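Novice: build me a structure from this.
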Amino acid sequence: MRHDADGALLLQPRPGLGGYAGDVSPQLAWQWVQAGDAVMVDVRTDAEREWVGFVPGALPVAWKQWPGMAPNPDFDQAVRAAASDRKLVLLCRSGVRSVAAAKRATELGLEAYNILEGFEGDPDADAHRGRRGGWRFHGLPWRQN
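Specialist: Presented below is the predicted three-dimensional model:
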């Protein structure tokens, strides 16, 4: 389960399920980034960041790239460079790709966390995102081109 079941703010990381440091709420991730304790890496595609929105200051390192969703051959090198001896908080659309990316970053020897709910959160009953959690839903900084 990617979300805190009762909707409570997670003030501490939750242990990761298999192969990465853990899961953090969007709010905790933002606290860490603001304090300089973590680097945010946005693992969504270039198209998602361009069309849907982005977090100012987050480093764009796609896990998979549009079109075709092929793995990014530069991911390892880029995420190593991004870490610069700080933990990583990884953001995707809903908190799924960022788990895979956090696992890979951990394999590379980095301390990597998944941001729960992602940028847009899970779809609601009408299949619309942005109404059930996510970075934007919580009113955290973001921009759109």
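Novice: when you work out contacts or count neighbours from here on, use the C-alpha atoms and nothing else.
Specialist: Fine.
Novice: and the residue most central in space within the chain, how far is that from residue 116?
Specialist: Residue closest to the average C-alpha location in the chain (Cα atoms, centre = their mean): residue 91, at 1.2 Å. Using Cα to Cα, to the nearest Å, residue 91 is found at 8 Å from residue 116.
Novice: any idea which helix or strand comes after the host helix or strand of residue 101?
Specialist: Using DSSP states H and E, residue 101 maps to helix 97-107. For helix 97-107, the following helix or strand on the C-terminal side (DSSP H and E) is strand 112-115.
Novice: to compare with the earlier structure, here is another sequence to fold:
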Amino acid sequence: MNTTPNSSVPDTVQPADGYAGDVSSQLAWQWVQEGKAVLIDVRTDAEREWVGYVPGAVAVAWKQWPGMAMNAAFDEQLRAAVPSGLKAVLLCRSGVRSVAAAKRAAELGVEAYNILEGFEGDVDGNGQRNRLGGWRFRGLPWRQ
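Specialist: Below you'll find the model as predicted:
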């Protein structure tokens, strides 16, 4: 199994139930750069504003802040964001909400992939993110 530099996450698609699969942030970014996929950021507006965002990603929140209510416009916004024939690679904070969003996207007929580790990765022993993986940790493009 191959891995990308600075990663212990495989650079191949990992099978998943209910959607096309799980991918590393590096593979997702490669697909976006090659024009094969659209990067969908399913985090809240507040997360993107306060924590950072990926330039060019399409914001389609899975849940809304405050209160984390479901985004009633998710289906419509996702369909508008992903042209026919392209994959959707979904990004959240840690790779949990993006699984639920990928399952919904698949129900809508979109070839959808969850980005493993999310934007910030898992929490370390000190309760901090961005030290154990994630989009930012892997050195991929982002802004704040």
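Novice: TM-score for these two?
Specialist: Here the superposed chains carry a TM-score of 0.93, computed using TM-score structural alignment, normalised by the length of structure 2; 137 aligned residues with a Cα RMSD of 0.8 Å.
Novice: just to revisit the earlier point, what residues of the helix holding residue 101 of structure 1 count as buried?
Specialist: 97-106 (16 or more other Cα atoms under 10 Å).
Novice: make CSV from the residues you listed and add distance to residue 46 of structure 1 to it.
Specialist: Below are these laid out as CSV (distance: Cα to Cα, whole Å):
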residue, distance to residue 46 of structure 1
97, 14
98, 15
99, 18
100, 18
101, 16
102, 19
103, 21
104, 20
105, 20
106, 23
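Novice: list just the nearest of these to residue 125 of structure 1.
Specialist: Nearest to residue 125 of structure 1, judged by Cα to Cα, of those is residue 97 at 22.1 Å.
Novice: that closest one and residue 82 of structure 1: what is the separation?
Specialist: Taking Cα to Cα, one finds residue 97 of structure 1 at 18 Å from residue 82 of structure 1.
Novice: I'd guessed the residue nearest to the centre of structure 1 sits against residue 119; true?
Specialist: Yes. At 6.7 Å, residue 91 of structure 1 counts as touching residue 119 under the criterion of Cα atoms under 8 Å.
Novice: so what corresponds to residue 75 of structure 2 in structure 1?
Specialist: Following TM-score structural alignment, the counterpart assigned to residue 75 of structure 2 within structure 1 is residue 76.
Novice: name the element that match belongs to?
Specialist: Using DSSP H and E, the element containing residue 76 of structure 1 is helix 75-83.
Novice: the residue nearest to residue 135 of structure 2 when sequence neighbours are not counted: what's it in contact with?
Specialist: Using Cα to Cα, 6 or more residues apart in numbering and skipping the chain neighbours, the partner closest in space to residue 135 of structure 2 is residue 119 (4.5 Å). Contacts for residue 119 of structure 2 (Cα atoms under 8 Å, 6 or more residues apart in numbering) come out as 91-95, 134-136.
Novice: stretch 91-100 of structure 1 corresponds to what range in structure 2?
Specialist: Stretch 91-100 of structure 1 lines up with residues 91-100 of structure 2 when matched by TM-score structural alignment.
Novice: what segments of structure 1 are helices?
Specialist: 26-35, 46-52, 75-83, 97-107 (DSSP state H).
Novice: which of those helices sits most buried?
Specialist: helix 97-107 (a mean of 22; mean count of other Cα atoms under 10 Å).
Novice: packing partners of that helix?
Specialist: The elements that helix 97-107 of structure 1 packs onto, with contact taken as 3 or more Cα pairs under 8 Å, 6 or more residues apart in numbering; DSSP states H and E, are helix 75-83, strand 87-91, strand 112-115.
Novice: the same query, at a cut-off of 7 Å, please.
Specialist: strand 87-91, strand 112-115 (3 or more Cα pairs under 7 Å, 6 or more residues apart in numbering; DSSP states H and E).
Novice: which stretch among these comes nearest residue 20 of structure 1?
Specialist: Once these are compared by Cα to Cα, strand 112-115 is nearest, at 6.1 Å.
Novice: can you tell me which of the helices and strands packed on helix 97-107 of structure 1 is most buried?
Specialist: strand 112-115 (a mean of 32).
Novice: show me what that strand is packed up against.
Specialist: Partner elements for strand 112-115 of structure 1 (3+ Cα pairs under 7 Å, 6+ apart): strand 22-24, strand 87-91, helix 97-107.
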